[in-house]
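Engineer: based on what follows, work out the 3D shape:
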Amino acid sequence: MPRGTLEVVLISAKGLDGSDFLANIDPYVILSYRSQEHKSTVAEGAGSNPQWNESFLFTVSDSACELNLKIMDKDNFSQDDFLGEATITLDAVFDEGSHPETSYNVVKDKEYCGEIKVALTFTAERGGAGRDEYGGQEESYGGWNESARDF
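Structural biologist: Just a heads-up that it's a prediction; the model follows:
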């Protein structure tokens, strides 16, 4: 079970399909991992190829293994438009520690609608209380550990 910090560097997107016919889209991204959520700045007037270059940190404390990136278009006089989303499986990042800049497909209604580029780094929690002799997290089962040590 991985424990530590996941850093997500939101770099850019390209080829986003917008629904604003008369104006450029103003995209932003909602990044979510389990119950944690971050929102990027709005790339005003950036159109279908925005640049963000922003970093976000998530606390990893369980085996959840997906990061969701939801791309939205900021609208001033109506509800923001959903442009698409990308789901990133994190197993390889937890195993390897990092994943270089990579483009992921943005999908809306099962249709390709652009790409989003991110870099990922996982920093495992080191040492501390509750660790067993092998460096892993010690498990507690309501007294089982204590009684098992007596044998």
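
Engineer: can we go C-alpha only for contacts and neighbour counts from here?
Structural biologist: Noted.

Engineer: N76: what's it in contact with?
Structural biologist: Applying CA atoms under 8 Å, 6 or more residues apart in numbering, we find N76 in contact with no residue.

Engineer: this one next, for a side-by-side:
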Amino acid sequence: MMIESGVMNITLEYAKDLKSGDWFAKQDPYCILRVGGQTFRTHTAKGGGRNPVWNETFRVNIMDENDVSLDIKDEDLGRDDLIGNASFSFSRARHVGNDRQEVAVFRPKSRKQHGFVSVSLKWSPHRVLVGMSQQHPQWAAAHFGGTLQQQICYVIAKAPRCQQQAAGVDDTSPLVYGNGIYQQQAQPPHLAAGQIAQAVVYQPVFAPLAATNKINATTE
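Structural biologist: Take a look at the predicted model:
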């Protein structure tokens, strides 16, 4: 069964009772959030200690992903220490439209629970966003930024190339391939050089092109 695509607003509110590894000062926690191939980072809660507060929201383009992994780290001058790991699901939010969870945090080595993270979720299916933007373009521009032409498109790997050409798709156009946000590329990044993309059903995803809170996992 195909899961409906859409946009998930993920708010990392706060954590409580985390394990502290700093003996002489309060730790400075931040979170790294992974959803499929997308990675996001919160700001650092300076001096947050065992009970940091972030209240940071990420608008995440979702296709068939249903699970999230979370790393909580302590920002240091040298290497950032891993405080704990957590994971949670979008299932309830996708079913009823929203959800709030207290997600258990586990220590990386002992796997013992040490605290939790409070997470709030709000789900907006693409069919709703598309309908709203078509009926209220000024509302869409005010809430999501840019014109319809500047807003992000999804590419769903479904249609054969003949349908792609019939739809008038330009392979070199600066669109989005897969679930992440990429700059202009001649083909989807998951394909080796020379392969032809078996893709293309386009759906507008009303989010600004600039994703300032998106990071590359290799830069952690």
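
Engineer: which residue, neighbours along the chain excluded, lies closest to T59 of the first structure?
Structural biologist: Leaving out its chain neighbours, the residue that sits closest to T59 of the first structure by CA to CA, 6 or more residues apart in numbering is T5, at 4.8 Å.

Engineer: just M1 of the first structure next, same as before
Structural biologist: Once its chain neighbours are removed from consideration, M1 of the first structure has its nearest residue in S63; the separation is 5.4 Å (CA to CA, 6+ apart).

Engineer: can you classify the one you found as helix, strand or coil?
Structural biologist: Secondary structure assignment for S63 of the first structure (DSSP: H, G, I helix; E, B strand; the rest coil): coil.

Engineer: burial check on it, number of neighbours?
Structural biologist: Neighbour count of S63 of the first structure, defined by other CA atoms under 10 Å: 12.

Engineer: picking that back up, any idea how far S147 of the first structure is from the residue nearest to T59 of the first structure?
Structural biologist: In this structure, T5 of the first structure lies at 34 Å from S147 of the first structure, with CA to CA, to the nearest Å as the measure.

Engineer: of those two, who's got more company?
Structural biologist: For T5 of the first structure versus S147, neighbours defined as other CA under 10 Å are more numerous around T5 (17 against 9).

Engineer: the more buried one: which element?
Structural biologist: Under DSSP states H and E, the secondary-structure element containing T5 of the first structure is strand 4-14.

Engineer: now for that strand, which elements pack on it?
Structural biologist: With contacts defined as 3 or more CA pairs under 8 Å, 6 or more residues apart in numbering; DSSP states H and E, strand 4-14 of the first structure has these neighbours: strand 51-60, strand 111-124.

Engineer: now the residue nearest to the spatial centre of the first structure: which helix or strand?
Structural biologist: Here the mean C-alpha position of the first structure is nearest to the C-alpha of L67 (CA atoms, centre = their mean), at a distance of 3.7 Å. Using DSSP H and E, L67 of the first structure falls within strand 66-73.

Engineer: assign the residue lying farthest from the centre of the second structure to helix, strand or coil.
Structural biologist: Here the second structure reaches farthest from its C-alpha mean at F24, the gap being 34.6 Å by CA atoms, centre = their mean. In terms of secondary structure, F24 of the second structure is coil; the call rests on three-state DSSP.
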